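# Provided below for reference: sequence and predicted model.
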Amino acid sequence: MENNLVLIVEDEPAIARILEAYLLRDGYRTVQAADGETAIDHHALLKPDIVLLDARIPKLDGFGVLARLRQTSSTPVIMVTALADDLDRLSGLHLGADDYIVKPFNPQEVVARVKAVLRRTMGERNDSVRRFRDIEVDFGSYTVVVNKDGKRIPLSLTLSEFRILAHMIRHPTQAFGRAEILDACLPDSDALVRTVDTHISNLRRKLEELGQTGFFTAVRGIGYRFSDPQ
């Protein structure tokens, strides 16, 4: 993981310097942005391997930055927040963030989270393409395509939704518990188990809109499976 570039988006210089010092000590390269617009520009120009993104920053807040990044990029993002309402938003939707950290934090914990997220996401990038019926998942490009009526139709997913789909399609008839899905797809975070239901519901709806029915079925007393055995 040495030499991975970390974009630190933080408007408090003292906090940014501390994060930079700990990351540099562990062999990472760093670049800083003190506002959301600069963060967008740095991301487009420098292509960082991961983003540490404070929720409350000037010009464009962290949620706005995350939404913009997710329109075109699957770069891992760890959100940093100090406010309860931000935590509620992240817990309920996750908005495509890979993880989040609550202030005040231990800088060593931040470095550990960065390592964990990079280890997980880089492993996913090394996977190949998997197809199940009319659904095709490219683990390297973080894209999903549905083959319908001779056309390849992209399926628009948040990063959290993609992770759940990618995890479950590897073992399509296996029943997964909610906690197991959360641990496998959103580890090292404080997300609530019930958020899995929201992600699954959204995935099922998006697939059904493209004529793909019968996926993400509930398994009583356990959780969900991607597809029932035929």
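Ah, there it is.
# when you work out contacts or count neighbours from here on, use the C-alpha atoms and nothing else.
Will do.
# helices of this protein, start to end?
Remark: helices assigned in the chain by DSSP state H are 13-25, 36-46, 62-72, 84-93, 107-125, 159-169, 178-185, 195-209.
# most packed of those helices?
helix 159-169 (a mean of 21; mean count of other CA atoms under 10 Å).
# which ones are touching the nearest residue to Leu60 once chain neighbours are set aside?
Closest residue in space to Leu60, ignoring its immediate chain neighbours: Gly36 at 4.4 Å, by CA to CA, 6 or more residues apart in numbering. If you count contacts by CA atoms under 8 Å, 6 or more residues apart in numbering, Gly36 has them with Val9, Ile57, Pro58, Lys59, Leu60, Asp61, Gly62, Gly64, Val65.
# contacting residues around the nearest residue to Glu136 once chain neighbours are set aside?
Nearest non-adjacent residue to Glu136, counting by CA to CA, 6+ apart: Val145, 5.1 Å away. By CA under 8 Å, 6+ apart, Val145 lies in contact with Ile135, Glu136, Val137, Arg152, Ile153, Pro154, Leu155.
# got another one to weigh against that:
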Amino acid sequence: MNTILVVEDEDVLREVIIDYLLSDGYKVLEAADGEVALELFQSNSVDLVILDIVLPKMDGWSVCSRIRKSSSIPIIILTARSDEDDSLLGYELGADDYLIKPYSPRILMAKVKRFLEKQSGTMDGMMISSSDIVINMGSRLVYIDGNEINLTHTEFEILSYLMQNKGIVITREQIISKIWGYDFYGDEKTVNSHIRNLRAKLGNKGNCIVTVIRLGYKFEEEKL
């Protein structure tokens, strides 16, 4: 049974989310402020976080950033603002997806299910390797020169998608469809933001992700 942490200071909204999650068979932890959210996260095994931005004591941006220092679990941001800078900031801090209020609880549940299905590792034992980057699809671990690197859920999905299609140009639209699906609310800048974060974490291997102007990206073997 997957455990989901719901962080929302509006009681009615929080209860609606919790009711939907419980009916879908999930275990739920709840918090109405950022400090309690972090305490619950640190003292429990959590598989996914649904995180409001405007919170008492500690805002959602800070909570997201703190969680990302130690975990790669999926984080879905809830925001009342449609400001592009807000959504991009969320992705820069490591959020995997976001929903703008008011939103459909069914859409939120679809996103939760999609993330957790991927997180479960349906390709147990499959290994992908290139240019000293090794991906274990079952454990969802990534190594460079034998050293483990910490990727978010979305960064892992993008890297594995590109490496499985090595040498093939993958458009931004294809990445959006593969990673977020039909109900994605962002735009192509979201992909750029995740690619930028991913390259930074790959260090000198980040050059293996090549930008193809006006098209998208492809993974190429490191040139010796």
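Great, that's in hand. Model, not experiment: these values are computed from the prediction.
# follow-up on the earlier one: the residue nearest to Glu136 of structure 1 pairs with which position in structure 2?
Using TM-score structural alignment, the equivalent of Val145 of structure 1 in structure 2 is Tyr143.
# in structure 1, which residue is most central in space?
Asp98 (3.3 Å; CA atoms, centre = their mean).
# can you find the partner of that residue in structure 2?
Using TM-score structural alignment, Asp98 of structure 1 pairs with Asp96 in structure 2.
# which ones are touching that match?
Neighbours of Asp96 of structure 2 in contact, by CA under 8 Å, 6+ apart: Pro74, Ile75, Ile76, Ile77, Thr152, His153, Thr154.
# mind putting these into CSV with distance to Tyr161 of structure 2?
As requested, these are arranged in CSV below (distance: CA to CA, whole Å):
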residue, distance to Tyr161 of structure 2
Pro74, 17
Ile75, 20
Ile76, 21
Ile77, 23
Thr152, 14
His153, 12
Thr154, 10
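# which single one of the residues you listed is nearest to Leu108 of structure 2?
Checking the contacts of Asp96 of structure 2 against Leu108 of structure 2 with CA to CA, the nearest one is Ile76 at 8.7 Å.
# pull up the gap between the residue mapped onto Ile107 of structure 2 from structure 1 and Thr173 of structure 1, please.
The equivalent of Ile107 of structure 2 in structure 1 is Glu109 (alignment by TM-score structural alignment). Distance, Glu109 of structure 1 to Thr173 of structure 1, by CA to CA, to the nearest Å: 36 Å.
# before we move on, what about His199 of structure 1?
Distance from His199 of structure 1 to Thr173 of structure 1, by CA to CA: 19 Å.
# Ile200 of structure 1 too?
15 Å.
# cool, and Gly140 of structure 1?
Taken as CA to CA, the span from Gly140 of structure 1 to Thr173 of structure 1 is 23 Å.
# quick one: neighbours of the nearest residue to Asp124 of structure 2 once chain neighbours are set aside, just the number.
Of all residues not flanking Asp124 of structure 2 in the chain, Gly138 sits nearest, at 3.8 Å (CA to CA, 6+ apart). For Gly138 of structure 2, the count of nearby residues is 15 (other CA atoms under 10 Å).
# from Ala32 of structure 2, how far off is Gly138 of structure 2?
Here the criterion is CA to CA. By it, Gly138 of structure 2 lies 34 Å from Ala32 of structure 2.
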